[in-house]
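> here are the coordinates; sequence isn't available:
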């Protein structure tokens, strides 16, 4: 018997039991839809995190003092004074893989304008900091090298600070605010960056020359942190090696001595977050994949029922010349039809569900073509795998016994 006839017989058999066929497909439909939706949400989250890290500066390198032991007590890194301006200058002048370098000192306090005030943090940096953190000036301008040399009382503010202090909606540029007791003239307003993946408001800050914060607020000469950017994300590790060598030389550390500084990169954060989201995506897909297994068991169950119901039909077809392989092919085609049809419906339902999640819950999604093809391939293999044994049982029936079956 040719394939076309077998296909027609399989379609007719399924159309005679539409409701049973649909209920059998339901497990496959739910399984495929769940896998596609979960993978879309997982990949969307991953891409969203990567985009946010990129906005923060994916090639950014952060250098902080390391904790030290004194009298058997490990000091906090914030109490150390191991980073000096000389370190900053040497990193800027002697590295090949570092693009921008900025010192950083910061202090938390109250920003005040008229009757309005808000708690915030002031960061003392140089002009490279905006490039490293990818901040842009929306209005006004940044401070100059002359402002840094003279420790001028000028600053840029984030959108959150502007909204809290200037409730009338007027431009803050040119206005004078106080941070604690120190007056600062606003020379620029930063473009809004919103919250990052860790829930930190990137607009709740004041940026000023580092010399101003050092001398007028903190009264220190050392640096609390140095931030750099590698030429590209791919050069991050080489840049870290260069910086490590320079700092160990400057701090006169022996080979046996531990670093008195710590270096972290956004690349590390990106790798950690990516591996976490990948693990969650795999777990979600695995849970959703259980539905495919349940659907496959449902197909096997229904095919067993179908073989039992049509035992006499199988016997009659064998008695007029149908071979075992024809019977095997017929029931296998029915099984594959159920799984493929359910797979197609599941793909459409999964894509639709992902789009609904994105629209209603504003959750980031990304539907990868391979996830659709993989889900469809798996459901097809499920039909073959779980349909094979019932089909084989039908093919092995004895024609005489099958005709006598009641």
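Received it, and whenever you're ready, just let me know what you need. Computed from a predicted structure; not experimentally measured.
> Going by C-alpha atoms from here, please, whenever you check contacts or count neighbours.
Fine.
> give me the element the residue nearest the centre of the chain is part of.
Note on the chain: the residue nearest the mean C-alpha position is residue 46, at 1.7 Å, using CA atoms, centre = their mean. In the assignment (DSSP states H and E), residue 46 maps to helix 18-57.
> ok, structure two:
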């Protein structure tokens, strides 16, 4: 009895017990469906979000004061020399010089404890006041829900206008009041509201942009009476593949502007911004681990069910096994036949599970946000590998039991 004959006999046995095969395959199909469905949905949602934010942060990098504190840089527990903070004029000079390569925004945090007033109403002293230009919101991924962005003229001349977060609007305005073109007061200066940001949500327990006010960076520089503000730059290169080269160019420009001498270390920090894609991939990684965990538990139940069915099959076919051994079938061929049956049942269930999993995963992804149809070839390949492994694991013990049956006792079995 060769391998081909074994395969034919295994398929014939599966066909003769069709109902049992369908029920067993359904258990495997549910496990594969849950695994492929969840992973397809995760990849589909991630792809849609990445498409919505395509390019955002993919080629961004930040330039800021050394040590970010603007004071002494600390490395390996040792306090190094003090570096001057990045000044406003230096940041503007870099923005202009880098303009031929890509856009750049200059910004600074004026205060994280500002109190904002409007008439008799005022906020708690925990509002973040930030000076920014018109490119800041696009490079940082902040969308303006109402109103408009700063104009070039307002940024150039530092007009008294502002863009606010939704929490500021809730604190100072009633439900029926319109914040646009109204006024609020910060540090004794009255600003006209020209825009309201979309709700961003809290990240890491902080209020983020929801509880922030943005004013033109030129206007913010006037509040820097002691010259202690730390100005930062976020620049975007022309191509993510050329990012390292363009970061090198940016380093050379900034060293020239800061007048760093040859052989002297940089008096500023230049770091790659974490892209939206990298953040999504990190989150999606955790979701995939959860999906694998749930799918594994389901497949574990399926493998136990399959093993039980195969053990029953061995008992039912004891006399058949005895006849095969009497005709010369070796224990290896008997094991092979039962293993092939288990693997075929798993693969049949896996095919059904993959098809339903792809459909359900895409339905879930498109229900959350319209997008294309995703075929996860990697997870399809993984699913079939899992099916074969489950078939081998579930069929080995019953196959081993069948191969060890005594042919004389098997022939007498009723």
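Nice, thanks for sending it over. The model shown is predicted, which means the values in this text are computed figures rather than measured ones.
> Mind checking the TM-score on these two?
Here the TM-score for the pair of chains, by TM-score structural alignment, normalised by the length of the first structure, is 0.74; 398 aligned residues with a CA RMSD of 4.7 Å.
> where's the residue nearest to the centre of the first structure relative to residue 379 of the first structure, distance?
Distance from residue 46 of the first structure to residue 379 of the first structure, counting by CA to CA, to the nearest Å: 26 Å.
> And for residue 160 of the first structure?
51 Å.
> Tell me which of those two has more neighbours.
residue 379 (29 against 20; other CA atoms under 10 Å).
> need the contact list for the more buried one.
Contacts of residue 379 of the first structure were listed using CA atoms under 8 Å, 6 or more residues apart in numbering, and they are 28, 32, 292, 339, 340, 343.
> May I ask which of those residues has the most neighbours?
Busiest of the contacts of residue 379 of the first structure [other CA under 10 Å] is residue 28, holding 37 neighbours.
> Let me see the contact set for that residue.
Counting by CA under 8 Å, 6+ apart, residue 28 of the first structure has contacts 291, 292, 294, 295, 296, 339, 342, 343, 346, 379.
> Find the nearest non-adjacent residue to it, please.
residue 295 (4.8 Å; CA to CA, 6 or more residues apart in numbering).
> Quick check, the one you found in contact with residue 27.
Yes: using CA atoms under 8 Å, residue 295 of the first structure makes contact with residue 27 at a distance of 3.8 Å.
> Now do the equivalent of residue 253 of the second structure over in the first structure against residue 136 of the first structure, distance only.
Here residue 253 of the second structure is matched to residue 246 in the first structure, going by TM-score structural alignment. Note on residue 246 of the first structure: its distance to residue 136 of the first structure, by CA to CA, is 31 Å.
> Likewise for residue 323 of the first structure?
From residue 323 of the first structure to residue 136 of the first structure the distance is 76 Å (CA to CA).
> mind listing the helices for the second structure?
Here the second structure has its helices, by DSSP state H, at 3-16, 18-52, 88-97, 136-140, 152-157, 166-172, 217-222, 243-258, 276-316, 318-326, 331-368, 377-403, 407-411.
> Export those as JSON lines, with columns for distance to residue 267 of the second structure.
Formatted as JSON lines, the helices of the second structure follow (distance: least, CA to CA, whole Å):
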{"stretch": "helix 3-16", "distance to residue 267 of the second structure": "73"}
{"stretch": "helix 18-52", "distance to residue 267 of the second structure": "35"}
{"stretch": "helix 88-97", "distance to residue 267 of the second structure": "12"}
{"stretch": "helix 136-140", "distance to residue 267 of the second structure": "24"}
{"stretch": "helix 152-157", "distance to residue 267 of the second structure": "27"}
{"stretch": "helix 166-172", "distance to residue 267 of the second structure": "37"}
{"stretch": "helix 217-222", "distance to residue 267 of the second structure": "21"}
{"stretch": "helix 243-258", "distance to residue 267 of the second structure": "8"}
{"stretch": "helix 276-316", "distance to residue 267 of the second structure": "28"}
{"stretch": "helix 318-326", "distance to residue 267 of the second structure": "82"}
{"stretch": "helix 331-368", "distance to residue 267 of the second structure": "47"}
{"stretch": "helix 377-403", "distance to residue 267 of the second structure": "46"}
{"stretch": "helix 407-411", "distance to residue 267 of the second structure": "86"}
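> of those, which approaches residue 67 of the second structure most closely?
helix 243-258 (15.8 Å; CA to CA).
> quick check: longest strand of the first structure.
strand 98-113 (DSSP state E).
> which residues touch the closest residue to residue 408 of the second structure other than its chain neighbours?
Spatial nearest neighbour of residue 408 of the second structure, excluding adjacent residues (CA to CA, 6+ apart): residue 322 at 6.8 Å. Shown in contact with residue 322 of the second structure (CA under 8 Å, 6+ apart): 405, 406, 407, 408, 409, 410, 411.
> Quick one: buried ones out of those residues?
Neighbour counting over the contacts of residue 322 of the second structure (16 or more other CA atoms under 10 Å) leaves 405, 407, 410, 411 as the buried ones.
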